[in-house]
Structures are given as structure tokens and as C-alpha cells.
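Enquirer: Predicted model and sequence below, questions to follow.
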Amino acid sequence: MTHIQSPEQRAELVANLFALSSKEYQQHVWVEGRSWGKVVHDEFDYAVHFFFDDSTLQRDPYDNIGWMLRDRSEADLVTAVIEAIDAVLVKHGNGLSDAEYIATPEWAAVVEAAGAALAVIPDSEKVPL
């Protein structure tokens, strides 16, 4: 198994994958603004910034193998998440509320892709939020 050089960014990746994969979390935290475990506030915009601005995942996920991803399989799955988010943003722009984004027909692909990516993360790395 590849050594991860940035466990902090990996933890942030795992947290974002969880948030994107859980419709219950999205409704509870993003839409209703309620806390979830240690999470006091979160929103879809934070995930967008993580994948598109705060990391190089969107530009070159394969370059993150060893940094925050373990292998090509994880990079492929994260690429699918990014593509699903991008499809939502291309179609609907960046001005919708979180409630409006998660109600779009394209949102199901985001939830599915994030769930698939999260499924390959070892349980030992899935820290409760």
C-alpha cells in the first residue's frame, strides 16, 4: 500500500467524499444548517473548493498518488466525482443554493460517484465527522 505524504489532505478528501455521498448529511447539514458530530457548519461550496481550488485533484488526480491518494484506482474514482460535480456546475452554474443543487437530476451521479470512491477507502481511515 502506498504511503500517504499528506494525511491531513487525505482526511479532508475522505470527509468530502462522505459529505458528497450522503443525502442525509447534505439535507441535515447543508440545507438545514444543523451540526453533525464535530461538524458545526459545512456546505457544498466547501467540497467544490477542495476538489477544484484547494488541491490539484481536478488538474491532475494521478499526480496525487502518494500525496493523498493511494493508487490509480482511487485516482480514477476521484476523477469520476470531479466529473460529476463539474457536470452539475456546467449545467446549472454556480448560483444555486445547496438545496437546489441536491434537487437537480444530475446530483444522483455526484452521490453515486462519491459513494463509489468512499467505498474503496479503508474503514480505518473513515474518521467520524
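Expert: Happy to help now that I have it. Everything numeric in this text was worked out from a predicted model, so none of it was measured.
Enquirer: make it CA atoms for all contacts and neighbour counts henceforth
Expert: Will do.
Enquirer: buried stuff in stretch 67-75?
Expert: Judged by neighbour count using 16 or more other CA atoms under 10 Å, the buried positions of stretch 67-75 are 67, 68, 69, 70, 74, 75.
Enquirer: Closest one of those to residue 41?
Expert: Closest approach to residue 41 among those (CA to CA): residue 68, at 23.7 Å.
Enquirer: out of everything not next to it in sequence, what's closest to the closest one?
Expert: Nearest residue to residue 68, sequence neighbours excluded (CA to CA, 6 or more residues apart in numbering): residue 10, at 4.7 Å.
Enquirer: cool, and residue 67?
Expert: Among residues not flanking residue 67 along the chain, residue 5 sits closest, at 4.7 Å (CA to CA, 6+ apart).
Enquirer: got another, please set it beside the one above:
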Amino acid sequence: MVQYPEMRAQILETLRALADPEHQRQVWVEHRPPRPGYYDDLDLNISVLFDDTIIAEDPCAHIGKTLHNENEAQAVQALVDVLDPFIESLPRGTDDATAISMPAWRDVVEAARRAVTVLERTSG
């Protein structure tokens, strides 16, 4: 059990968005949300990890709060390890279509997929 299950759900939703190129294309690029009032883009997902939940700063510090164990923390850290330099490499004002078409984005998607798998396995 974690202390902040709603925050965990938000983190997991973010990881799923980062792990799903089809979602990224439809929602971030083509602006076709799955339901009215839904909004999602790359900036929002970065904000969840780095600003709103600050899990990207130190995933291990979130064990018991939003993460169940060290395996989850390591999976999130592996994502941060590729996402952070990717973000830093983007020229200012890069749109989502350009960002997700960059070769390095594939590493972000793969790390996010692994993190989703680990967190979903623990969540049951």
C-alpha cells in the first residue's frame, strides 16, 4: 500500500502516455482526445514527473508514498535517466510532433514501457 494512491495513479497515467506512441500521435500531434474535455501533451507529462509529483528528482524517496518498492523506483529512475537528457537536448519551442519523431524518443518510450510493466505488476 502507498500513502498517496491518487498521485500514484497520476504517475501511472503519465507513464502510460509516455509508453504509447499511438496515443502520442493521436492526442499530442493530431489533437484527437479520447473523450471531451481530455487534454494531454508532452509538456503536461514532463510536468507531472518533474514538477507536480517531483518523483523524477529521487524516485527512491517515493517508496511508500507513490511507489511500492525499489524495483518500481529503479524503473522510474531508468526512465528519468533517458527522459531528462532528451528534454535537455530539445531546442526551445520544439513541438510535440518533432520531439516524438526524434530517434532518441524511442529510448524514452521503451523505458516508459518497462516502468509501466513494473508498476502494473506491483499494483496487480
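Expert: Sure thing, it's come through. Keep in mind it's a predicted model, so treat the numbers as computed, not measured.
Enquirer: Mind checking the TM-score on these two?
Expert: After superposition, the two chains reach a TM-score of 0.91 (TM-score structural alignment, normalised by the length of the second structure), with 124 aligned residues with a CA RMSD of 2.0 Å.
Enquirer: if we can go back for a sec, assign a three-state SS to the equivalent of the residue nearest to residue 67 of the first structure over in the second structure, would you?
Expert: Alignment note (TM-score structural alignment): residue 5 of the first structure maps to residue 3 of the second structure. Under DSSP: H, G, I helix; E, B strand; the rest coil, the three-state class of residue 3 of the second structure is coil.
Enquirer: Quick one: residues contacting the aligned partner of residue 118 of the second structure in the first structure.
Expert: For residue 118 of the second structure, the aligned position in the first structure is residue 120, judged by TM-score structural alignment. Applying CA atoms under 8 Å, 6 or more residues apart in numbering to residue 120 of the first structure gives the contacts residue 74.
Enquirer: What residue, apart from its backbone neighbours, is nearest the alignment partner in the second structure of residue 70 of the first structure spatially?
Expert: The equivalent of residue 70 of the first structure in the second structure is residue 68 (alignment by TM-score structural alignment). Ranked by CA to CA, 6+ apart and with sequence neighbours excluded, the top spatial neighbour of residue 68 of the second structure is residue 2, at 6.2 Å.
Enquirer: Contact partners for that neighbour?
Expert: 63, 64, 65, 66, 67, 68.
Enquirer: Farthest pair within the residues you listed?
Expert: Top of the distance list for the contacts of residue 2 of the second structure (CA to CA): 65 and 68, 7.7 Å.
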